[in-house]
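**Q** Here is the input, now give the coordinates:
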Amino acid sequence: MVADQETMDLILNAVPQKHPFRFIDEIIELDDDHIVGSYRYREDEYFYEGHFPDRPITPGVILIETMAQTGVVAFGLYLTMRQKDYSLEETKQLTTLFTFVEGVEFNNIVSPGERVIVRGEKIYFRRGSLKTRVSMERENGENICFGVLAGAGVMLNEA
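**A** Purely as a prediction, here's the structure:
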């Protein structure tokens, strides 16, 4: 089942990361098997000042975090909501622990001001754990990086 725009907006708003550590602006596509999202790295992002002062580039760890926020967190919230028939309010109480990174390869750098597209494809989703094949590309389709990421959803405020 393909998610409608309202559902994609609700999932985006449920992502627990907030400014200045939120790296997902939009969910473009979403269904039970894949997600596509985007993010534009602002020229005033806090990490550019030190990485690197004379030629700012986006740190690899931030690229991985960007892929995780779309491909694991947002996607995992959607799949959990569908599987467990959670309401939006229950879904907002979920957080995701980033548990696994494998085979991440970097092919290009990302400069301030660039918009990237993140694609996540479900490998499996079981017992609240999601494993995805995730890639990041430029708007023209040029690959920036890719790898396998996983996370586990946990309900906050449980007694």
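**Q** Only C-alpha atoms from now on, for both contacts and neighbour counts.
**A** OK.
**Q** show me where the protein has strands.
**A** For the chain, the strands defined by DSSP state E cover 26-30, 34-40, 94-106, 115-126, 129-138, 143-155.
**Q** Any chance of JSON lines for these, columns distance to residue 68 and mean neighbour count?
**A** Below are the strands of the chain laid out as JSON lines (distance: least, C-alpha to C-alpha, whole Å; neighbours: other C-alpha atoms under 10 Å):
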{"stretch": "strand 26-30", "distance to residue 68": "13", "mean neighbour count": "19"}
{"stretch": "strand 34-40", "distance to residue 68": "11", "mean neighbour count": "21"}
{"stretch": "strand 94-106", "distance to residue 68": "8", "mean neighbour count": "16"}
{"stretch": "strand 115-126", "distance to residue 68": "9", "mean neighbour count": "20"}
{"stretch": "strand 129-138", "distance to residue 68": "8", "mean neighbour count": "22"}
{"stretch": "strand 143-155", "distance to residue 68": "7", "mean neighbour count": "20"}
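**Q** I have a second one here; can you model it like the first so I can compare?
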Amino acid sequence: MSDETMTIGPDEILRRLPHRYPFLMVDRAEAYVPGESIVGFKCVSAAEPHFQGHFPENPVMPGVLIIEALAQTGAILMSKTLNADISNTLIYFMGVEQAKFRRPVRPGDVLEMPVEVTANRRGVFKFKGEARVNGVRCADATFSATSAPREA
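**A** Presented below is the predicted three-dimensional model:
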């Protein structure tokens, strides 16, 4: 099975990202192309803590968490591309240059998040990503990240 078709499941995601519940925002990934692209997936559950207050009668996933899910998808792509070991390397989100929110994401939705590398200069990866539900774009952003040694 090639990297491009292999599903990246929860066990590998936990090896690639330092995030843990309730802040782990990617359940699985697939379509990994080294140094180029990946597609992450997030199953949005009504049990997630942010829905208690955002908004209880009309639950909507906060836009900042959609951006975080895109960033974590990019971090998985970086981690695999760099073969990073999270015991001594962290991937840091550096910034968002553009973000647009087009439709609400609600409990029961499955976010599909294609993310592609648009540049990689001096260890700074730039990405373009979308968050979709049932093929409909909910959000998109350009963002950047880098890796650095984990501090003791």
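**Q** hang on, the earlier thing: to residue 59 of structure 1, which of the strands of structure 1 lies closest?
**A** For the strands of structure 1, distance to residue 59 of structure 1 was read as C-alpha to C-alpha. The smallest value, 10.8 Å, belongs to strand 94-106.
**Q** In structure 2, point out the residues matching the closest one.
**A** Aligned using TM-score structural alignment, strand 94-106 of structure 1 spans residues 89-101 in structure 2.
**Q** circling back to that earlier point, tabulate the strands of structure 1 (TSV), appending distance to residue 84 of structure 1.
**A** Supplementary listing: these in TSV, determined by distance: least, C-alpha to C-alpha, whole Å:
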stretch	distance to residue 84 of structure 1
strand 26-30	17
strand 34-40	18
strand 94-106	12
strand 115-126	12
strand 129-138	13
strand 143-155	12
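**Q** Tell me which of the ones you listed lies nearest to residue 60 of structure 1.
**A** Residue 60 of structure 1 lies closest, by C-alpha to C-alpha, to one member of the strands of structure 1: strand 94-106, at 7.8 Å.
**Q** Have a look at how far, on average, the closest one is from structure 2.
**A** Superposed on structure 2, strand 94-106 of structure 1 shows a mean distance of 1.1 Å to its aligned residues (mean C-alpha distance after the TM-score superposition for structure 1).
**Q** Give the equivalent position in structure 2 for residue 67 of structure 1.
**A** The pairwise alignment with structure 2 assigns residue 67 of structure 1 to residue 70, based on TM-score structural alignment.
**Q** Now do the same contact list for its match.
**A** Each residue near residue 70 of structure 2 by C-alpha atoms under 8 Å, 6 or more residues apart in numbering is listed here: 40, 113, 115, 129-131.
**Q** can you tell me how far it sits from residue 110 of structure 2?
**A** For residue 70 of structure 2, the distance to residue 110 of structure 2 equals 13 Å [C-alpha to C-alpha, to the nearest Å].
**Q** next one: residue 16 of structure 2
**A** From residue 16 of structure 2 across to residue 110 of structure 2, the span is 21 Å (C-alpha to C-alpha).
**Q** can you check residue 73 of structure 2 too?
**A** Spatial separation of residue 73 of structure 2 from residue 110 of structure 2 under the definition C-alpha to C-alpha is 14 Å.
**Q** cool, and residue 30 of structure 2?
**A** Distance, residue 30 of structure 2 to residue 110 of structure 2, using C-alpha to C-alpha: 14 Å.
**Q** again, but for residue 127 of structure 2
**A** Remark: distance between residue 127 of structure 2 and residue 110 of structure 2 (C-alpha to C-alpha) = 21 Å.
**Q** Residue 23 of structure 1 - nearest residue in space that isn't next to it in sequence?
**A** Once flanking residues are discounted, residue 23 of structure 1 sits nearest to residue 66: 5.1 Å by C-alpha to C-alpha, 6 or more residues apart in numbering.
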